[in-house]
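A.B. asks: this one's structure only:
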């Protein structure tokens, strides 16, 4: 008697472009690193353009992550408190989709979307591998839980004081 092998999970059998909306949404690991403010270090920035949003990074520029998070982020659950209205309430908020993933340069190396796009697979701490629970992600230190300040609580003129390296961590 031969055993029928289980089909591989959708993230191993489909490309990002082939996934349904539900499959796509489930790939979000919920780390909330995308909710962190990022700053580009360049020579051309002046006082007026310093905190302006951008949709690209030029050659020679460096992006820096901060531990300053969007005021809509629930820092315990690592979820947006106004998810369905987030792009209206925060016009700079980017909704990651199958159509724009190639142009979203600011996703951290641990982001599951980025990892799959780069052929690195889903991380061992991902909630899909833990019955939908985020505890393995938090325990591995891959979320923003316990590491952030809200943008409504800080003076962004002093953003340099909040630049951090931990969002660049990727453990597997």
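C.D. replies: The structure has been received and is ready for your questions. These numbers come from a predicted model, not from an experiment.
A.B. asks: Every contact and neighbour count from this point should use C-alpha atoms.
C.D. replies: Fine.
A.B. asks: If you tally nearby residues, what's the number for residue 120?
C.D. replies: Counted with other C-alpha atoms under 10 Å, residues neighbouring residue 120 total 13.
A.B. asks: any idea how far residue 170 is from it?
C.D. replies: Distance of residue 120 to residue 170, computed by C-alpha to C-alpha, to the nearest Å: 11 Å.
A.B. asks: Ok, residue 90 next?
C.D. replies: Between residue 90 and residue 170 the computed distance is 28 Å (C-alpha to C-alpha).
A.B. asks: ranges for the strands of this structure?
C.D. replies: 36-41, 62-69, 73-74, 79-80, 149-150, 163-164 (DSSP state E).
A.B. asks: Please convert these to TSV, extending it with mean neighbour count and distance to residue 16.
C.D. replies: Below are the strands of the chain laid out as TSV (neighbours: other C-alpha atoms under 10 Å; distance: least, C-alpha to C-alpha, whole Å):
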stretch	mean neighbour count	distance to residue 16
strand 36-41	19	24
strand 62-69	20	25
strand 73-74	18	26
strand 79-80	16	22
strand 149-150	18	32
strand 163-164	16	30
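A.B. asks: Put this next to the first one:
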């Protein structure tokens, strides 16, 4: 008994370019789902450092002082869901605020997407692990001098540092 030859398998349709493109390259900030939006945060903690504004020039100065809710070990908020109730001046990032804020760190995923740039190798969405943000020296881990309630207003200018506004890669 002879068998009929098998028909050649139909070629697989090529996956669409859109499906191959990571969401942060293919969507605007407004188009991101809630989960995609949250995943853009690399967990560095830089935005959770106290900032001072020069009243005369409007210039923003970063400090090495953490928000009262910043866990300096994990670089995460200790009460993310209730942060705005507990910290009156906590800024909720939205596409509108991301476009308006001038003090977002140059390494911030929201800022990078806003500016049409790609995420760096150490971003958890690229590397696949949250460890790389710390390994690359991007996070505030080991750099926080204390929480805001531990300092007087007069001590704040002495805590101004440049590194939160710098991009170590460049």
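C.D. replies: Perfect, I can see it now. Bear in mind the structure is a predicted one, so any value in this text is a computation, not a measurement.
A.B. asks: Pick out the residue closest to the middle of structure 1.
C.D. replies: residue 34 (3.1 Å; C-alpha atoms, centre = their mean).
A.B. asks: Tell me who's in contact with that residue.
C.D. replies: Residue 34 of structure 1 sits next to 106, 107, 108 when contact means C-alpha atoms under 8 Å, 6 or more residues apart in numbering.
A.B. asks: Just put those residues in a markdown table and tack on neighbour count and distance to residue 71 of structure 1.
C.D. replies: Formatted as a markdown table, the contacts of residue 34 of structure 1 follow (neighbours: other C-alpha atoms under 10 Å; distance: C-alpha to C-alpha, whole Å):
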| residue | neighbour count | distance to residue 71 of structure 1 |
| --- | --- | --- |
| 106 | 17 | 19 |
| 107 | 18 | 19 |
| 108 | 18 | 20 |
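A.B. asks: Give me the subset of those lying in helices.
C.D. replies: Assigned to helices by DSSP state H, none of the contacts of residue 34 of structure 1 qualify.
A.B. asks: Now do the same contact list for the aligned partner of residue 164 of structure 1 in structure 2.
C.D. replies: In structure 2, the position corresponding to residue 164 of structure 1 is occupied by residue 161, as judged by TM-score structural alignment. By C-alpha under 8 Å, 6+ apart, the residues touching residue 161 of structure 2 are 61, 62, 63, 64.
A.B. asks: repeat for residue 75 of structure 2
C.D. replies: Per C-alpha under 8 Å, 6+ apart, neighbours of residue 75 of structure 2: 43, 44, 45, 139, 140, 141.
A.B. asks: OK, contacts around the first one?
C.D. replies: Looking back up the chat, that one is residue 43 of structure 2. 75, 76, 130, 133, 139.
A.B. asks: same check, this time on the second one
C.D. replies: Shown here is residue 44 of structure 2, whose contacts under the criterion C-alpha under 8 Å, 6+ apart are 75, 76, 133, 134, 138, 139, 140, 141.
A.B. asks: which two from the residues you listed end up farthest apart in space?
C.D. replies: Maximum pairwise distance among those (C-alpha to C-alpha): 13.5 Å, between 76 and 138.
A.B. asks: just so I have it, where are all the helices in structure 1?
C.D. replies: Counting by DSSP H, the helices of structure 1 are 10-13, 21-27, 86-89, 112-117, 135-139.
A.B. asks: give me the stretch of structure 2 that the fourth one matches.
C.D. replies: Same thing as helix 112-117 of structure 1. Using TM-score structural alignment, helix 112-117 of structure 1 pairs with 109-114 in structure 2.
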